[in-house]
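> next come a sequence and a model predicted from it.
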Amino acid sequence: MKLVCIDCGEELSSGKFEYNCKCSGLLDVVHDFKKYDSELLKRLFTERLSDRMTPYASGVWRYKELIFPELPDDCIVTKYEGNTGLYSSKLLQEYTGVRKVYLKAQSENPSGSFKDNGMTVAVSHGKSLGYKKFTCTSTGNTSSSLAMYASIAGADSYVFVPNKDISLNKVLQTLAYGAKVFSVDRNYDDGIQFLERHSSDLGLYICNSVNPFRIEGQKSIIYEAAQYLSWKLPEWIIVPGGALSNATALGKGLQDLFMLGFIDKMPKVAVVQAEGASPFHKMLAQKKQELTPERYPYTRASALNIGNPPSWKKALKTLTQTKGVTISVTDEEILDAKAVIDKSGIGCEPASAATIAGLRNLISQKVIDKDESVLCILTGNILKDTDALNYYHLGESTASTLKNTLQEADLTFNSIKEFIL
């Protein structure tokens, strides 16, 4: 396993760890999979499904050989993350118009989001290097995940969150796990730049997606989905696009599976951004070579409120390799899609619902055929953003087409009968 710059291709010196190459490019973990027998690995991963109370009971560390084989087991910090549900829904098939749609509910992770898949690896790596202080800048899910894992590791966490346009639920969760939270009058992108500049002097280990070990952990999302489906993935995979770490990780995981012969065909990846925070989609739609940051992004899907996604070059590689696409959707489309996902009994936070909103539009634009199969990644729990639920169902929203309001009623048989019979 080695660290290689995605821009200049330079390999980091053995035993050295940095977040960026000296040319400022992001680093990538590169494995040597030639030493593995793919069929033996498949059997090993299947056997580990029955593990309990060991690191291999985790839906991430089950695939340790493909993620971080060199890490000593006593450095693994885990809460048995992963092992999240893969669901189908007739209601969502009807809503989107596609023949078969699966939803990978990363919302069922211990801290309630997909960030746990990557955070367990990042914190474990930091622990192996001797770090006692961990940090991130966050719109919410990264911070709550980091705070949880740092506490399990007996370490401290320091979190920087914007002071507006984020979910208070996520901030409260982060505080509850014991993190020191700094509410700053800056955005996510400013926080990333601050940490890259000062983390070394402060003795902090960064757990944002600039950390290549975060990406290694998030690869397990696609490993797990593939294993659940007997190593036959759908034709399309759709993911929300904020910092773009998920698109990066899924693409990397797909390449691994294809290289190992676990899958014989690469699915296409679609990245969905909110209209108010869509720099990556705009770059590709306008056929530009470089991303133009958005200084003041805004969407009610607060996890997508990122104007300068640090992983855009890696995400671009994913789309190139899979012949994928991007699309942007309105907040109204996101919240309507969320209402359908919630009503299906699965539930999600607004950013997750961008996948279903995007799928619906891609079907109507005939980019995706109704007879193709699709996997949508749901990134966060329904209770991650109760402000959005209140706004849509009980608040001032006038565009809520699937609003479900409280019913005022007397607790008498005749009064209740009017609503039920």
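Right, received. Where do you want to start?
> hey, let's count contacts and neighbours off CA atoms from now on
Fine.
> does the residue lying closest to residue 153 once chain neighbours are set aside sit in a helix, a strand or a coil?
Distances taken as CA to CA, 6 or more residues apart in numbering place residue 77 nearest to residue 153, at 6.2 Å, with adjacent residues excluded. The three-state label given to residue 77 by DSSP: H, G, I helix; E, B strand; the rest coil is coil.
> ok, second structure coming up, stack it against the first:
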Amino acid sequence: MYMTCIDCAKRWDLYKVRIRCTCGGLLQIEQNWKELDADLLKRLFQARLMERMTPYASGVWRYKELIHPELPAEAIVTRYEGNTGLYEVDAAAKFAGIRRVLLKAQSENPSGSFKDNGMTAAVSHGRALGMQRFACSSTGNTSSSLAMYAAWCGEESYVFVPEEGVADGKVLQTLAYGGKLVRFPGTYDDGLRFLEEHADEFGLYVCNSVNPLRIEGQKSIVFEIAHQLQWSMPDWIVLPGGALSNASALGKGLQELRSIGLIENVPRVAIVQAEGASPFHRMVEAKEPTLTPEPHPSTRASALNIGSPPSWRKALQTLEYTNGVTVAVSDEQIFAAKELIDRSGIGCEPASAATVAGLKRLVAEQVIDKDETAVCILTGHLLKDADALTAYAGKRPEPMEHRMWERMMDMASNKRLAALRRE
């Protein structure tokens, strides 16, 4: 295993602490897949579903041969992440206007978001390198995931979180895990820029998605989808686009699954952004060669509130490989989809609901055919942004809870009067 730059192709040692190439390009992990046997791997992964209380009980490390085969098992830092549900939801299919929709609830991860899939790989590798202080810039989910893993293995975490635009629940979760919180003026992008420039000075191991091990861990999401569907993929996979790490990981994972022979058909990928924070969508739509950052991103879906997504080049490779598309949706469309997902009994934070909102729009625009199938990835838990739930209460013309109480009291009183009359 080694790292290569996606821009200049320079090779780097995997066991040296490095986030970017000297040319400024992002790094990615390379492995040799030629000696892997697809049928043997399928049997191995299936057998590991029986594992309990070992690293292979993790929905990430179950696929260790495809994630980090050289990492010693005793070095793995795991909370048995992954293992998240894949649910067929008829109401979502009807809402989007498509034949079949499955929701991949990454919200069921230990810290409540998909970030755990990548963080277990980043922290495990960092500790194998001898690092003891881990850091990230975050709109919330990354910080709580990092703080959880650092606490679990007895190390320190430093989380850089913007002063505004981040859900209180995510900040409180980070603090509860013992993360050292650094609040700063500006956006996620400013915090990441600071870490890339100064992490070495402070002895910090950066665990944002610019770290290629994060991408390796997050590949497991699509590995698990393929495994759950018995290695037969849907027509589409739809996911939200914030920092674009998930899109990057998804594309890399699909390429590897196909290269090894674990899947035959490669689904198309749709990346959904919020209209107020959609620099990647605008770039793709305008067929521009480079991304122009959004200096003042603005969306109520806080996990999407990123104006300069660092992984845009890798995400573009995913679109090229899968013949994928992008779409932007309004906050109103996001919250309409969120209400449907919440009412289905699964629930999600607003950024997750962008997937179903985007699917609905793509079907309406006839980009996706109504007879096709789609998996929508729900990235964060319902309670990650509890304030968002008040939007539903605000829609009610009067407090239904009080009316329900009054009706029930009237019924109870009437029954007691009827009983007295019978006596």
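Everything's here; your move. This one's a predicted model, so the numbers in the text were calculated from it and none came from an experiment.
> sorry, back to before: which residues touch the residue nearest to residue 153 of structure 1?
Contacts for residue 77 of structure 1 (CA atoms under 8 Å, 6 or more residues apart in numbering) come out as 120-121, 123-124, 149, 152-153.
> want to throw those into a markdown table with neighbour count?
A markdown table is the format used below for the contacts of residue 77 of structure 1 (neighbours: other CA atoms under 10 Å):
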| residue | neighbour count |
| --- | --- |
| 120 | 29 |
| 121 | 30 |
| 123 | 31 |
| 124 | 25 |
| 149 | 27 |
| 152 | 15 |
| 153 | 17 |
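> mind listing what's buried in stretch 166-185 of structure 2?
Residues of stretch 166-185 of structure 2 classed as buried: 166-167, 169-171, 173-175, 177-181 (neighbour count, 16 or more other CA atoms under 10 Å).
> from the residues you listed, which land in helices?
Per DSSP state H, helices hold the following members of those: 169-171, 173-175.
> tell me which of those is nearest to residue 12 of structure 2?
Proximity of these to residue 12 of structure 2 (CA to CA) peaks at residue 174, which lies at 32.6 Å.
> nearest spatial neighbour of the closest one, chain-adjacent residues omitted?
Using CA to CA, 6+ apart, the nearest residue to residue 174 of structure 2 is residue 144, at 4.3 Å.
> once aligned, what mean separation remains between the strand or helix carrying that neighbour and structure 1?
In this assignment (DSSP states H and E), residue 144 of structure 2 forms part of helix 141-152. Overlaying structure 1 shows helix 141-152 of structure 2 at a mean distance of 0.2 Å from the equivalent residues (mean CA distance after the TM-score superposition for structure 1).
> now do the buried residues in that helix.
141-151.
> please name every helix or strand in contact with it.
Secondary-structure packing of helix 141-152 of structure 2 (3 or more CA pairs under 8 Å, 6 or more residues apart in numbering; DSSP states H and E): helix 115-128, strand 133-137, strand 156-162, helix 168-176.
> on that earlier part again, from the buried residues of helix 141-152 of structure 2, which is closest to residue 159 of structure 2?
Closest to residue 159 of structure 2, out of all of those and judged by CA to CA, is residue 143, at 5.6 Å.
> number of nearby residues for the residue lying closest to that closest one once chain neighbours are set aside?
Closest residue to residue 143 of structure 2 apart from its sequence neighbours, by CA to CA, 6+ apart: residue 159 at 5.6 Å. Neighbour count of residue 159 of structure 2, defined by other CA atoms under 10 Å: 28.
> does residue 159 of structure 2 touch residue 181 like I think?
Yes - counting by CA atoms under 8 Å, residue 159 of structure 2 touches residue 181, with 5.1 Å between them.
> quick one: the strands in structure 1, in order.
2-5, 27-30, 86-88, 100-105, 133-137, 156-162, 180-184, 205-206, 236-240, 268-274, 325-329, 373-378 (DSSP state E).
> tell me the most buried of those?
Comparing the strands of structure 1 by mean neighbour count (mean count of other CA atoms under 10 Å), strand 268-274 ranks first with a mean of 28.
> which other helices and strands contact it?
Judged by 3+ CA pairs under 8 Å, 6+ apart, the packing partners of strand 268-274 of structure 1 are strand 236-240, helix 245-260, helix 279-285, helix 312-322, strand 325-329, helix 350-364.
> returning to that earlier point: adding distance to residue 234 of structure 1, write the contacts of residue 77 of structure 1 out as JSON lines.
As requested, the contacts of residue 77 of structure 1 are exported to JSON lines (distance: CA to CA, whole Å):
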{"residue": "120", "distance to residue 234 of structure 1": "27"}
{"residue": "121", "distance to residue 234 of structure 1": "27"}
{"residue": "123", "distance to residue 234 of structure 1": "32"}
{"residue": "124", "distance to residue 234 of structure 1": "32"}
{"residue": "149", "distance to residue 234 of structure 1": "32"}
{"residue": "152", "distance to residue 234 of structure 1": "36"}
{"residue": "153", "distance to residue 234 of structure 1": "37"}
